[in-house]
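In: Below are the sequence and a predicted model for it; my questions follow.
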Amino acid sequence: MSLLNIFLSYPACICFLCLLIFLASLYFSASSRKSTSKLPPGPTPLPIIGNLHLLDIKRQDKSLLKLAKKYGPVFTLHFGFQKVVVLTGYEAVRDALVNFTEEFVDRPPIPIFEEIQRGNGVFFSTGELWRTTRRFTMSSMRNLGMGKKLIEERIIEELSFLVQDIKSFEGKPFNLRTFNIAPTNITFVLLFGERFDYKDPIFITLLKLIDEVMCLLGSPFLHDTSKKENIFNDDNLIASILDLVMAGTETTATTLQWAVLLVMKYPTIQKKVQEEIGQVVKAGSWATYEDRKNMPYTNAVIHEVQRFITLLPHVPRCTSVDTHFRGYFLPKGTMVIPSLTSVLLDQNHWETPHDFNPNHFLDANGKFIKKEAFMPYSSGRRNCIGESLAKMELFVFFTGLLQTFTFQPPPGLTEMDLDLNVPKTTFTLRPQPQPTCAIPRE
């Protein structure tokens, strides 16, 4: 039977629909080739959905790594009708964020953030609004003690409260998310001047709201709205505080969850950290941030946790001006995804990128070494403004917890049962909700 006869044998409405889809496909492909002729190459988009069928919704970052093997470190994807340039690997990402920092400094208009913050705040604002808000925020945080001895004293104080809370479980199983309470309180101390009791109903409600917002940010975009032009207004202040609450609690708290989960998974590593703590920290005292210089293995483990978990896979940028980058032309306003996962898992810079291996940060003599491809806080002018606080919190909380407890799976489970592979999809990559047992140490 000829193609014409097959076509004529179907109802007219189906034939007409198929014809429309076929013509739309031809038009979309032709217009796409024309409009992206100066953009990097990439997979051919399908009508309407573009390249969305190529992405794993749970781990989009891993999908980008697979596509990079075929199309190179710089390629173009279509999220529906939205063209996005993806940067993968340390060299390409660093080149854009450091050497072209002004060209890639803007954020694209993401409707869900527009809906929540109306374009205000420090995280997703752009232009002069972002520059002024960032300068003001960083100055204010330094004045409030970030990076100073005062805030470290508050972190150590909070550690004592956390330890007492964990002791209350008496070695019985409890959820990893319990560790969120301490980093959250440090953020509240910095922003509001006081901590909350862990049983305070207001504190519990705030934790719940933060969790709901983070889950919402991992969901599909909402509709777009407008911006305020005046920089110093109540809306911008509230949006900036919301940014700091979200970033200051979710990132450190989730990293701490991963850290405990990983030392449960690898008890030999946990024991080695505990031995080093015992050699450096005096009995009855807590480790200080300065002690990290004498604790290379512990420092390496904390860094490897951040590298291995790829907590924030990518946050989109967009070009602030017409930009020539690596032989391609990116018009002003082009959305760009610098993949931090691809940097933290770059096989050219990490010996065993997909394994949890603290030796990535140790030399042959066991001394801690910095690695240029360690970029969990991003880089350039849009890097994390709370980086110094996060590093201090992670070190003090992690060493204090392992100094006091040995973490192990609940009865009936083994290290093999612990799940590292399928994080819960939110704005960050969280570990699956899993129980742990904290056994007090002598």
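Out: Sure thing, it's come through.

In: When you work out contacts or count neighbours from here on, use the C-alpha atoms and nothing else.
Out: Noted.

In: any idea how far Leu26 is from the residue most central in space within the chain?
Out: When the chain is reduced to its mean C-alpha position, the nearest residue by Cα atoms, centre = their mean turns out to be Leu312, at 1.3 Å. Going from Leu312 to Leu26 by Cα to Cα, to the nearest Å gives 37 Å.

In: in which helix or strand would I find Phe407?
Out: strand 405-408 (DSSP states H and E).

In: That strand - contacts with which helices or strands?
Out: The contact analysis (3 or more Cα pairs under 8 Å, 6 or more residues apart in numbering; DSSP states H and E) places strand 405-408 against helix 234-265, strand 435-440.

In: I'd like the next helix or strand past that strand.
Out: strand 424-425.

In: neighbouring contacts of the next helix or strand after that next one?
Out: The first helix or strand that comes after strand 424-425 along the chain, using DSSP H and E, is strand 429-430. By Cα atoms under 8 Å, 6 or more residues apart in numbering, the surrounding residues in contact with strand 429-430 are Thr254, Trp258, Ile309, Thr310, Leu311, Leu312, Pro313, Pro423, Lys424.

In: take the one below as the second:
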Amino acid sequence: MDLSGAFGILLAMAASCLLFLLFSWKKKLRSLPPGPTPLPFVGNMLQVDVKELIKSLRELSQTYGPMYTFHLGSRPCVVLSGYQVLKEALIDKAEEFSGRGDFPAVQMWSKGNGIVYGTGERWKQLRRFAITTFKNFGMGKRSMEERIKEEAQFLVAEFHKTQGKPFDPTFFLSCAGSNIICTLVFGDRFEYTDKKFLMLLDLINSNWKLMSSTWGQIMRHIPGPHRQIYKNYLKLAAFVGERLEMNRQTLDPNSPRDFIDCFLIKVQQEKNNPDTHFNEDTMSKTTVNLFFAGTETVSSTLRYGFRILLRHPEVEEKLHEEIDRVIGANRSPCMEDRSRMPYTDAVIHEIQRYADIVPMGVPHTITRDIEFRGYHLPKDLNIIPLICTSQFDPTQFKNPSAFDPTHFLDESGRFKKNEAFMAFSAGKRVCLGEGLAIMELFLFLTTTLQNFKLKPLMDPQDIDITPESTGLGSIPRPYQFCLIPR
């Protein structure tokens, strides 16, 4: 047989394999919602702008509707878009949609363990344990409020050191937010000048950016910047390991000091249970999860919030007026003030809605075979909940593309809730630190504005408040500004 004949046979075999794969895929996808036709191995990735993945996914919903199938490489995912379908899935069918989906670059490290990336019974037990432990240490209570008020004063003291000169607020805000979760998890806070603490915050900030890139969301087996996520997590885990050992050496089972102590006690109690979910690896990964999530989300929201206020000085002026009228200058803000400050409450909610810090949430999976909106969704199917499409749903917000605090005010100027507000996600996977984050955002923002006026370095109209990048998180553009003492 000559070479041309052999080549023809190989070409025919390759074509047959390709047709077989396409046929198999189509058969597999018959029960799923329609979507763009995927290609073997690459899925739909050649049909979207990978640098603007969320924007592309939102645009596809205009063609295929609020629920469609999209392939991230070889993985079929069902994308949910818009308040109504997100409510039906995450809230009305909360249990069925509560599995944790695949997040390749992170799960290289987590391997499905920990409170954020775990699933099934292990995740349920970890969540119950964390909620109970945090409540015992004051989360949502006055004792934690006092701790946040104290940290707010440390933050203001650091701001005063800038002496009205331009500065980047990133690490000040990261330190403040991180110290609150450190109090719960590690039992104490860090100084803003602590070199190890600043290194850890830099690792968290770096990972947040990488996880928000397309590389971080879809890549697994090929080289790329996402590989740094794994290395950074190992460094975070090493630090947590040091803290775990410190606690272990000084542990008093009758007087736990923090979350780590409680976990160590639980591990000891369960040591003879072969089916336990409480072990050293789970403790390490859960602690890193809490440290990471408690640091980045609040600090990113505040960082984005200050940039938005620089763009809208008229909003800052109204905030100053309400703070001066309700709180004054002679005492620190407290959570009791919130009910008497509807405009401030509305602004904070609108910052969270507009900043949209976690626009697509963390991927979910189906926990059992179900019928949903006329389609059969099999167990373990990946779900991408586009939380941003609820936060920007034009049927729920009158002017979703604009920053407008009146989205959360009624005609009488009183604060009003909106069910489409999903800044903390929704359903079984709603952020367990929601109450803590609300306290932090209110107390940090009001304490800062009680003491300072924001001064931009350019004309407010020229300030770009669109995100620098959008993926797992919406990353605010880097900026500097001045804080002028009032």
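Out: Nice, I can see it. The shown structure was predicted, so the numbers you read here are calculated from the model rather than taken from an experiment.

In: hmm, back to that, how about the contacts of strand 429-430 of structure 1 in a markdown table, adding distance to Val189 of structure 1?
Out: Formatted as a markdown table, the contacts of strand 429-430 of structure 1 follow (distance: Cα to Cα, whole Å):
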| residue | distance to Val189 of structure 1 |
| --- | --- |
| Thr254 | 19 |
| Trp258 | 24 |
| Ile309 | 27 |
| Thr310 | 27 |
| Leu311 | 24 |
| Leu312 | 24 |
| Pro313 | 28 |
| Pro423 | 29 |
| Lys424 | 28 |
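
In: between these, which is closest to Ser35 of structure 1?
Out: Nearest to Ser35 of structure 1 among those, counting by Cα to Cα, is Pro313 at 28.2 Å.

In: what about the counterpart of that closest one in structure 2, neighbour count?
Out: In structure 2, the residue matched to Pro313 of structure 1 (TM-score structural alignment) is Pro359. Neighbourhood size, Pro359 of structure 2 [other Cα atoms under 10 Å]: 25.

In: what sits against Pro359 of structure 2?
Out: Leu386, Ile387, Cys388, Thr470, Gly471, Leu472, Gly473, Ser474.

In: quick one: contacts for the fourth one?
Out: The neighbourhood of Thr470 of structure 2, defined by Cα under 8 Å, 6+ apart, consists of Glu52, Ile54, Ser212, Ser213, Pro359.

In: residues making contact with the strand holding Phe407 of structure 1?
Out: For strand 405-408 of structure 1, using Cα under 8 Å, 6+ apart, the contacting residues are 260, 263-265, 267, 270, 415, 436-441.

In: now the counterpart of Glu440 of structure 2 in structure 1: how far from Lys69 of structure 1?
Out: Mapped onto structure 1 by TM-score structural alignment, Glu440 of structure 2 lines up with Glu393. Plainly put, Glu393 of structure 1 is 37 Å away from Lys69 of structure 1 if you go by Cα to Cα.

In: Name the residue in those two with the higher neighbour count.
Out: Glu393 (23 against 10).

In: any idea how far the more buried one is from Ala253 of structure 1?
Out: 9 Å.

In: Now for the two: what residues contact both?
Out: Pro183.

In: any chance you could map the strands in structure 2?
Out: If DSSP state E is used as the criterion, the strands of structure 2 fall at 67-72, 75-81, 99-100, 364-365, 370-372, 375-377, 382-386, 452-455, 469-470, 474-475, 482-485.

In: What is the corresponding segment of structure 1 for the last one?
Out: In other words, strand 482-485 of structure 2. With TM-score structural alignment as the criterion, strand 482-485 of structure 2 aligns to 437-440.

In: Measure the mean distance from the matching stretch to structure 2 post-superposition.
Out: Compared with structure 2 after the fit, stretch 437-440 of structure 1 shows a mean deviation of 1.2 Å (mean Cα distance after the TM-score superposition for structure 1).

In: just to revisit the earlier point, quick one: which of the contacts of strand 429-430 of structure 1 is nearest Met138 of structure 1?
Out: Using Cα to Cα, the contacts of strand 429-430 of structure 1 come closest to Met138 of structure 1 at Leu312, 21.1 Å.

In: From Cys384 of structure 1, how far off is the closest one?
Out: Leu312 of structure 1 is 11 Å from Cys384 of structure 1, by Cα to Cα.

In: same thing with Ala373 of structure 1?
Out: Taking Cα to Cα, one finds Ala373 of structure 1 at 16 Å from Cys384 of structure 1.

In: So for those two, which residue has more residues nearby?
Out: Ranked by neighbour count (other Cα under 10 Å), Ala373 of structure 1 and Cys384 place Ala373 first, with 21 against 16.

In: Structure 2: which residue goes with the more buried one?
Out: Checking TM-score structural alignment: Ala373 of structure 1 goes with Ala420.

In: Quick check, its match in contact with Cys388.
Out: No - counting by Cα atoms under 8 Å, Cys388 is not a contact partner of Ala420 of structure 2; they are 9.9 Å apart.

In: Quick check: the aligned residue for Lys167 of structure 1 in structure 2?
Out: Aligned by TM-score structural alignment, Lys167 of structure 1 pairs with His160 of structure 2.

In: Neighbours of that match, how many?
Out: Neighbours of His160 of structure 2 (other Cα under 10 Å): 16.

In: what's the burial count for the alignment partner in structure 1 of Leu377 of structure 2?
Out: Here Leu377 of structure 2 is matched to Leu330 in structure 1, going by TM-score structural alignment. When neighbours are counted by other Cα under 10 Å, Leu330 of structure 1 registers 22.

In: how far away is Leu330 of structure 1 from Pro410 of structure 1?
Out: 52 Å.

In: so the strand holding Phe407 of structure 1 matches what in structure 2?
Out: Residues 452-455 of structure 2 are matched to strand 405-408 of structure 1 when aligned by TM-score structural alignment.
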